[in-house]
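Student: prediction below, plus the sequence it came from.
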Amino acid sequence: MARHDLSAPLILSLGDPAGVGPELIAAAWAAREAEGLPAFAVVGDARCLEQAATTRGIHIVTREIAAAAQASEVFSAALPVIPLLRCAHTPGTPGSAGASAALLSLEEATRLVRENEGSALVTAPVSKHELVQVGFGFPGQTEFLAERCGIAWQETVMMLAGPSLRTVPLTIHCALADVPGKLSAELIVSRAQVTANALQRDFGIPQPRLAIAGLNPHAGENGAFGDEEARIIEPAIKRLLDDGFDVSGPHAADALFAPHKRGSYDAALCMYHDQALVPIKALDFDQGVNCTLGLPIIRTSPDHGTAFDIAGKNIADPGALIAAIRLAGEMAVRRAHG
């Protein structure tokens, strides 16, 4: 993807400075030519990024810029940084100062993209536990972004995208025992509609094919192992088919992700967290991207956390962040030219 295809740079939030985010951002910029990455700017602390690069044994040049528009001019020679407050960089040692810096970076990065100073938002990993300690009142970054964009978080969809597979968990962070009670035909229909629309608009797939997984083993085996398929999932599929969507299912989840099946759909809608995340992490762990669908802005993130335990040890793989940057740029180009 040519960098001039973007009218504005991507905006990256710093993430928790005690995690792997800063070092992976530095590694991504260092690999910008080899990976063909579009121009991006980081909202945060240049010194933190330079120190993080040093822990990986790489040299980077940073340049503070006054406006996001300047990023494209300097990107080839220096990592553009939109400066906020200085933050201490102690890999593997999270605290309130780092969490505050992460929150300020997320807030400003979101504002820049909402006001069209950036083409898309890429968020580095944060610690929900640490953010709560500094007054963050949201379950996660997705809910924060939805609120800042003026929509209900229930209207957004998490999609995990990798080279081999795209999955959508319909229920996310809840106990497995609570999943059946949270499922409804309305939930499946609304999430499928958002997913199909995003695959068309942002992924360039004219007629998206959605595979919908069953909840129970063997998709219920005709009611032998549960009635959720007949009572909830099949009526949802019928409604989607009646509305002209290309959907199939309910599929037995144990076979849905086999190589010969993955080519038959563009995204798999899964009933719970691990049903969606286990296959994507097994197949594409170092290239998995978390995309938030349904927002008026584009947002991607690497599909991993802060990894405090390996921060600063030159172990973390930048592949998922590089993939998130690349995908955000591709989505921005499609949306701009759509």
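Tutor: Yep, that arrived. Predicted, not measured: the structure shown is a model, and the values here were computed from it.
Student: contacts, neighbours, all on C-alpha from now
Tutor: OK.
Student: let me see the contact set for the most centrally placed residue in the chain.
Tutor: In the chain, the C-alpha nearest the mean C-alpha coordinate belongs to Asn290, at 2.3 Å (CA atoms, centre = their mean). Residues near Asn290 by CA atoms under 8 Å, 6 or more residues apart in numbering: Met158, Met159, Leu160, Ala161, Thr300, Ser301, Pro302, Asp303, Ala324.
Student: also Ala99?
Tutor: Taking CA under 8 Å, 6+ apart as the test, what Ala99 contacts is Asp16, Pro17, Val126, Ser127, Glu130, Leu131, Val134.
Student: which one of the residues you listed sits closest to Pro259?
Tutor: Val126 (33.2 Å; CA to CA).
Student: still on that earlier bit, what's the distance between the residue nearest to the centre of the chain and Trp29?
Tutor: Per CA to CA, to the nearest Å, Asn290 is found 20 Å from Trp29.
Student: report how many residues lie close to the residue nearest to Thr93 when sequence neighbours are not counted.
Tutor: Among residues not flanking Thr93 along the chain, Ala18 sits closest, at 5.6 Å (CA to CA, 6 or more residues apart in numbering). Applying other CA atoms under 10 Å, we find 31 residues neighbouring Ala18.
Student: most neighbours among the contacts of Asn290, which one?
Tutor: Most crowded among the contacts of Asn290, counting by other CA under 10 Å, is Thr300 at 29 neighbours.
Student: distance of it relative to Ile280?
Tutor: 16 Å.
Student: use this one as the comparison:
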Amino acid sequence: MRNHLLALTQGDPAGVGPEISLMAWLLRKQLRLPAFVYLGNAVALQSLAAQLGLAVPVLRVGWDEAAASFDEALPVIEIEGASPANPGQPDPANAAGVIEAIEAGVAAVNAGLAAALVTNPIAKSVLYAAGFSHPGHTEFLAELAGRGGKAVPQPVMMIWSEGLAVVPVTIHVPLSAVPALLTTELIVETGKIVAADLARRFGIARPRLALSGLNPHAGEGGALGSEDDAVVAPAVARLRALGIDAKGPYPADTMFHERARAGYDVALAMYHDQALIPIKTIAFDEGVNVTLGLPFIRTSPDHGTAFDIAGKGVARPDSLCAALRLAARMAETETETKV
């Protein structure tokens, strides 16, 4: 029988990750959430539940007990380095436990103990202060996937919702650096990874990719910049030559209204805000961060640690619940595709 259990990392314990995990468990029957096991500190999680008045029994378990206990308690795999934290007070001393939980989640998925990995938000600044050497969560996951002599994959960030999915080709870089970083090769490789994962893990036989231009009006025939004709259009042509249904470059300001969205499965935008502003406008509470291109499935809430509201009981678990549902759906689709 295939394992349906999801591994959920604690994220930064001073952020909202622990409390939205408790809230998600309370909503498990109402929202028909898949079974998940929390990777963190069981005593700290139980204490937080009591502090917030959440009637969540927390049970420390082994991997072989996690799925069976989910209906009656929130199962926790104890992470040795995870320690109690004060909500809203980030501390570099918590970094070791944050990293260990991520490593344990990846190891569990690779070993078949869990079907997919769902990660709660981390604070990169906190990890940097403790000596973390990776640019972010996604790059760390790619490095973990490449351990043991395997090639390090190129991860691709997709923000997904029921009404819109977007991929920024360049991500967390200054806007001034985008034109130099944006190459035809980068766009093509990103498009190939997106098309492959949409087919394998989303069940879309022939994914439709819409690519935005970099400049206003997609360059207006070169009058507003040369990159759209010289970089983006050749990438579209190469993707089409590979049998991928790619179109563009389109003016970004007309790509995201309802009629336009009906014409594609995912929008590839050339920089961060070009992709994330529309989806956070359309699906602010329900967006899911999905990492494509990894040998395992990884989703995450599309929000940060929210230290300012952590521990106050006002955080919303919507995005985490959506991330859990999507991870389970992707795992099921991937299994069916392999059959």
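Tutor: Cool, got the structure. This one's a predicted model, so the numbers in the text were calculated from it and none came from an experiment.
Student: now the TM-score, please.
Tutor: Comparison of the two superposed chains (TM-score structural alignment, normalised by the length of structure 1) gives a TM-score of 0.95, and 333 aligned residues with a CA RMSD of 1.4 Å.
Student: and of the contacts of Asn290 of structure 1, the nearest to Ser248 of structure 1?
Tutor: Distances from Ser248 of structure 1 to the contacts of Asn290 of structure 1, taken by CA to CA, are shortest for Met159, at 18.1 Å.
Student: assumed the closest one was part of a helix.
Tutor: No - counting by DSSP: H, G, I helix; E, B strand; the rest coil, one finds Met159 of structure 1 to be strand, located in no helix.
Student: all strands in structure 2, in order from the N-terminus.
Tutor: Assigned by DSSP state E, structure 2 shows strands spanning 6-9, 36-40, 58-60, 74-78, 116-119, 156-160, 165-168, 208-212, 245-250, 266-269, 288-292, 298-301.
Student: list the residues that contact the aligned partner of Asp308 of structure 2 in structure 1.
Tutor: Using TM-score structural alignment, the partner of Asp308 of structure 2 in structure 1 is Asp309. Residues near Asp309 of structure 1 by CA under 8 Å, 6+ apart: Gly92.
Student: Ala316 of structure 1 versus Asp309 of structure 1, what's the distance?
Tutor: Computed as CA to CA, the Asp309 of structure 1 to Ala316 of structure 1 distance reads 10 Å.
Student: next one: the residue lying farthest from the centre of structure 1 from Ala68 of structure 1, what distance?
Tutor: Most distant from the centre of structure 1: Ala224, at 36.8 Å, with distances by CA atoms, centre = their mean. According to CA to CA, Ala224 of structure 1 stands 58 Å off from Ala68 of structure 1.
Student: what does Ile310 of structure 1 give?
Tutor: 31 Å.
Student: with neighbour numbers in mind, choose between these two.
Tutor: Ala68 (24 against 14).
Student: surely that one touches Asn116?
Tutor: No - if you go by CA atoms under 8 Å, Ala68 of structure 1 and Asn116 don't touch, sitting 9.9 Å apart.
Student: common neighbours of the two, please.
Tutor: Ala8.
Student: quick one: neighbours of Trp318 of structure 2, just the number.
Tutor: You called it Trp, but residue 318 of structure 2 is Asp. Number of residues near Asp318 of structure 2 (other CA under 10 Å) recorded here: 18.
Student: what does Phe285 of structure 1 give?
Tutor: By the criterion of other CA under 10 Å, Phe285 of structure 1 has 19 neighbours.
Student: what stretch of structure 2 does stretch 165-174 of structure 1 fall on?
Tutor: Using TM-score structural alignment, stretch 165-174 of structure 1 pairs with 164-173 in structure 2.
Student: the matching stretch: end-to-end distance?
Tutor: Criterion CA to CA; first-to-last residue distance in stretch 164-173 of structure 2 is 23 Å.
Student: now stretch 256-270 of structure 1: buried residues?
Tutor: Going by neighbour count (16 or more other CA atoms under 10 Å), the buried part of stretch 256-270 of structure 1 is Leu256, Phe257, Arg262, Tyr265, Asp266, Ala267, Ala268, Leu269, Cys270.
Student: kindly reformat those residues as a markdown table containing distance to His218 of structure 1.
Tutor: Output for these, formatted as a markdown table (distance: CA to CA, whole Å):
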| residue | distance to His218 of structure 1 |
| --- | --- |
| Leu256 | 10 |
| Phe257 | 14 |
| Arg262 | 17 |
| Tyr265 | 19 |
| Asp266 | 21 |
| Ala267 | 20 |
| Ala268 | 16 |
| Leu269 | 16 |
| Cys270 | 14 |
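Student: who's in contact with stretch 177-184 of structure 2?
Tutor: Val169, Thr170, Glu227, Val231, Val232, Pro234, Ala235, Met270, Tyr271.
Student: quick one, helices of the stretch 101-250 of structure 1?
Tutor: 128-133, 141-148, 179-182, 185-201, 228, 234-242 (DSSP state H, counting those that start in this stretch).
Student: quick one, which of the ones you listed is nearest to His337 of structure 1?
Tutor: helix 185-201 (9.8 Å).
Student: list the buried ones in the closest one?
Tutor: 185, 187-201.
Student: same check on stretch 147-156 of structure 1?
Tutor: Across stretch 147-156 of structure 1, burial judged by 16+ other CA under 10 Å covers Cys149, Trp153, Thr156.
Student: just stretch 218-226 of structure 1 next, same as before
Tutor: His218, Ala219, Gly220.
Student: check stretch 123-142 of structure 1 too.
Tutor: The neighbour-count check on stretch 123-142 of structure 1 (16+ other CA under 10 Å) flags Thr123, Ala124, Pro125, Val126, Ser127, Lys128, Glu130, Leu131, Phe136, Gln141, Thr142 as buried.
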